[in-house]
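Participant: Model the structure of this input:
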Amino acid sequence: MKNKTFHGLKLVVAIFLILHVICPIIALAAHISIGDISEVISSAQFGPMLWNSFISSLVTTIVSVCLALLLAWCVNRTRIRHKGVWSVIFTLPMLIPSISHGMGLTLLFGDNGFFTNLTGINIHLYGLTGIVIGATLYSCPMAFLMLTDIFQYEDFTVYEIADVLGLSKKQQLQAITLSNLKKPLISAFFAVFTVVFTDYGVPLIVGGKMMTLPVYMYREVIGLLDYSKGGIIGVILLIPAVIAFIIDLMNKGTGTSSTITKPYVIRKNKKRDIFARIVCAVTLVLISLPIVTFIILSFVKQYPIDFSFTLDNITESMDLGIGGYLLNSLFMGLTTALAGTLVTYYAAYVTARSGKKFSSMAIHLISLVSLSFPGIVLGLSYVLFFQGSFVYGTIVILITVNITHFFASPYLLAYNSLSKFNGNLEDVAYSLGISKMRMLMDVYMPCTRGTVLEMFSYIFVNCMVTISAISFLANFRNMPLALLIPQFDSQSMIEPIAFISILILLINVAAKGVIYFLKLYFVRKEN
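Facilitator: Prediction:
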């Protein structure tokens, strides 16, 4: 009887995952017309669209991962100052929607952009160039976060042994550093490729005549309401995500654990540190340019005619109802973060602390499977499955689709934290008559407060910037702030777009700051 609540909640989690992960994907496959498959694949535009998506994703992934590796090296293997600040700066592009990066590039390097007008140099932004630059801006921070922690877990003893054996720095780089980074690099490569391959925000703004599959899918569904053809493209977009998921599972399965006997010692090297400072400074400028442009644009009278200072843009933006859409975003973000944190944490508790039972392993697998579904595919799946239900058209469906969309990452955070506890704790609790729910509330949650806060932060920030998963589901009554960007772009209303982008950035920075100080508070309280 003591564990009745535990098993009841476990059943609720299982039903949630089946209803919101498995069923929508089945609905997506069921709505595909066999006749439309041959029509889409044999069409003259399919081949070029597939190639455009592949080549832009491949080039972006190579550039993004290489830059992220360089930045991670600068932060972890040099003596530059304020490393924590640099790490925060490098992740700032994640705090605004991807479509905003495309708009920022247009304002800077478009045919009538600041840089183009100032220098007379036209970089021919629209097409592959713009997609690669814009996609790199928002995907590089993700790769940076995946790679930077790996440097912190290298054992310096191995490098000392290499010095004794007479291995040069180049040989040590190849034999030790790159060997340690091989698996994280593979994971980062496929993660970035999948995100770029399925994004329509940047290509929609700066793609020009270079049509990609996600943009085609977006226009078919939003513009023509052709769910069958949209579903076909959705299944195609799933392919790299599924491949990435399988490779990542194989990659984790072959990992080896090691014990750090000596932290990495960074020796003095003036040339290296100067090079690192230059790299960080250049990256700072590149990251800041779109944000600074948005700030300027929010306070000028009329771009590009009149650059005099004014607050009219903010007033006009508020008159357009931005305040109401902001409230929608905040409500959606906070509710999703709260509910999502509870569901993902409990799912992780069930799978990490219940042994290798079939039900627990099934929940674990479905939780990981959700990682392989791109937002745009998941959004269309929800339309097909929930259309006509009582939640369709309400903010509830936006909350649930976001929980599903962002389920895997916070789940893995909690799963990894809970797996570190002694495996015998449950046996001891059972012998003392302590229920599993009591263990969860009194032992595990207090000991993993930092993880819980990170889970909440991750879900909230992503809810504020996401567009892909909710673009097919939102309406004028529940539309969040980020979805106004593509609408205003189609009407060439660039000043409100700039203000919205800055507003989202400020909210996410504030949220990150609150989480940071809460974590500090709990650490001091425990000490």
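
Participant: from here on, contacts and neighbour counts on C-alpha atoms
Facilitator: Noted.

Participant: Going by residue numbers, what spans are helices in the stretch 1-150 of the chain?
Facilitator: Using DSSP state H, counting those that start in this stretch, the helices of the stretch 1-150 of the chain run over 4-17, 23-30, 34-42, 46-76, 83-90, 98-109, 114-119, 128-151.

Participant: Rebuild these as TSV, extending it with mean neighbour count and distance to Ser492.
Facilitator: Shown next, in TSV, are those (neighbours: other CA atoms under 10 Å; distance: least, CA to CA, whole Å):
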stretch	mean neighbour count	distance to Ser492
helix 4-17	16	40
helix 23-30	18	34
helix 34-42	13	31
helix 46-76	20	26
helix 83-90	15	30
helix 98-109	25	11
helix 114-119	14	16
helix 128-151	23	18
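
Participant: quick one more, to check against the first:
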Amino acid sequence: MKSKSKAMSGVKLLLIVFFAVAVLFPLIRMFFSMAGTDIGAILTSDNFNTALLNSLSVTLTSTVISVGLATALAWCIARTGVRLKGVWSFLFVLPMLIPSISHGMGLIVLFGANGVLTNLLGLGGSIYGFWGVVVGSVMYSFPVAFLMVADIFRYEDSTPYEAANVLGISKVRQFTAITLPYLRRPMISVIFAVFTLIITDYGVPLMVGGQFTTLPVMMYQDVIGLLDFGKGSVIGLVLLVPAFIAFVLDLINQDKGNSGFVVRPFTIAKNRLRDGVAYLLCAVVSVCVVLPIVSFALLTFVKKYPIDMSVTMNNIARAMDMNAGQFLINSILIAIGVSVVGVVVAYATSYLTARTHSPQSRVLHLMSVITLAIPGLVLGLSYVLFFKGTMIYGTLAILILVNLMHFFASPYLMMYNTFGKLNGNLEAVGQTLGISRMRIILNVLVPQSKSTIAEMFSYFFVNSMMTISAVSFLSVQATQPVSLMITMFEAQMMLECAAFVSILILTINVLLKGGIALYKRKISKEVVA
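Facilitator: Have a look, this model is predicted:
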């Protein structure tokens, strides 16, 4: 018994050391790199303060719009009688399957000076600047908010509303007395998640910001363009502050929240006006989601938009000649590596933190979720400074490691929450019957958590395929992922090739998500049988 306890403690200690080396030490190294840098001059400069104000204004505006839109769409799916809810939901999350920089490029293709809709509708004005970044940020972030809010609505109990109807309480009073208190705590998490996602993104503002510079773009330009790691570290520290505050407040909010379960699902009554409005909103948002993808397809197969609209395959050939095929293989290898290693590490870590209780478990849990507060750009820069000169620098291994840490927290929390819902006495019963802990994990817990494992794999894979943040500082020619070709093609004014790469990433991710959906359906049928 003691030997098993020591073994568990040893594994926990090993994982704590792993997270320290993979997260904490690189961040500490980044902080030390600011030595000798005139931090005061950077923080008081006009360029920095302008970029800071731009970031905050864009993020606050985009967060309000994104969360509001996501809430409305989630309500349409959960509380109305619209049909084909699975199709609508799939369309709403499509923007999650392509890099954020592709959303900015899509806006240029549609609303730029020679954009498709600009020429078709005779539109004036410019897509570059504040509102262009806001629109792109909303497109990029609202699918995340939609999934989170839809999950909140899915687990709301209808019993209080039925009691209120019996008592003759008005719908307005039900909303203020029942719905708002229920939504308040989980919506805080949604708001913080979206805020952090937007304020740390550089893909959209890099494409459509123009002279409207944000902090992530400033950091990217200083590190990639000027190799000024000291200034980049200062900006990275500033970007870390709002994300870390959001993380701490969200953690406090979750700790105080009460877990619940569905007593009775909602019965949706017929209401033509309500359903008509829901259909209209779903249709409008779906068109807005599909338009950029259609524009990518259009650009991929024309010679030179808008000069020569003749159909050609030259753009695909040019992209392949510039090693798009090899870079795609790199991306797939990275995504598979992150997914396989990530699922194993996240599963083991969540088991140790959710099913065993000790001070080590609490430390391990904190170190597992703290990566939520670290922007990808900051993590990438810290890796450059910490791992440069080591045997993994410049290899696929460091790209797998940085993506694993960048995306670790969400899959970990998926499995952590799943373990919390499973019978907590399984290990004790197994010990009484002489069944080892490992046999219980493999024969009982893993089969019961197959669906969550599939979602974890999907999350790691999709995000590793499309990320451009952390890997932008760490990749070399031999290890470059295909997503970074979008930035390269855009800089060379080869939007047609960039559009092809976006379609390529989207296709891979859609196929993966489709395969995961079929696998989960098979699992559900086996459970029913």
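
Participant: Need the TM-score between these chains.
Facilitator: The TM-score (TM-score structural alignment, normalised by the length of the first structure) is 0.97; 526 aligned residues with a CA RMSD of 1.4 Å.

Participant: mind checking which of the helices of the stretch 1-150 of the first structure is nearest Val265 of the first structure?
Facilitator: With CA to CA as the criterion, Val265 of the first structure lies closest to helix 46-76 of the helices of the stretch 1-150 of the first structure, at 10.3 Å.

Participant: list the helices and strands the closest one packs on?
Facilitator: helix 83-90, helix 128-151, helix 178-197, helix 213-218, helix 270-298 (3 or more CA pairs under 8 Å, 6 or more residues apart in numbering; DSSP states H and E).

Participant: Distance check, the nearest residue to Thr5 of the first structure once chain neighbours are set aside against Tyr349 of the first structure.
Facilitator: Distances taken as CA to CA, 6 or more residues apart in numbering put Met437 closest to Thr5 of the first structure, at 7.3 Å, once the chain neighbours are dropped. Distance of Met437 of the first structure to Tyr349 of the first structure, given as CA to CA, to the nearest Å: 10 Å.

Participant: Give me the spatial nearest neighbour of the aligned partner of Leu297 of the first structure in the second structure, chain neighbours excluded.
Facilitator: Using TM-score structural alignment, the partner of Leu297 of the first structure in the second structure is Leu299. Distances taken as CA to CA, 6+ apart put Glu496 closest to Leu299 of the second structure, at 4.9 Å, once the chain neighbours are dropped.

Participant: Now do the contacts for that neighbour.
Facilitator: Phe296, Leu299, Thr300, Phe301, Val302, Lys303, Lys304, Tyr305, Asn315 (CA atoms under 8 Å, 6 or more residues apart in numbering).

Participant: CSV for the helices of the stretch 1-150 of the first structure, including distance to Gly223 of the first structure?
Facilitator: Formatted as CSV, those follow (distance: least, CA to CA, whole Å):
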stretch, distance to Gly223 of the first structure
helix 4-17, 30
helix 23-30, 18
helix 34-42, 17
helix 46-76, 18
helix 83-90, 36
helix 98-109, 18
helix 114-119, 32
helix 128-151, 22
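
Participant: Gly253 of the first structure is nearest to which of those?
Facilitator: Closest approach to Gly253 of the first structure among the helices of the stretch 1-150 of the first structure (CA to CA): helix 128-151, 17.0 Å.

Participant: Quick check: that closest one compared with the second structure, mean distance?
Facilitator: Following superposition, helix 128-151 of the first structure is found to deviate from the second structure by 0.6 Å on average (mean CA distance after the TM-score superposition for the first structure).

Participant: which one of the helices of the stretch 1-150 of the first structure lies closest to His364 of the first structure?
Facilitator: Judged by CA to CA, the one of those that comes nearest to His364 of the first structure is helix 4-17, at 9.8 Å.
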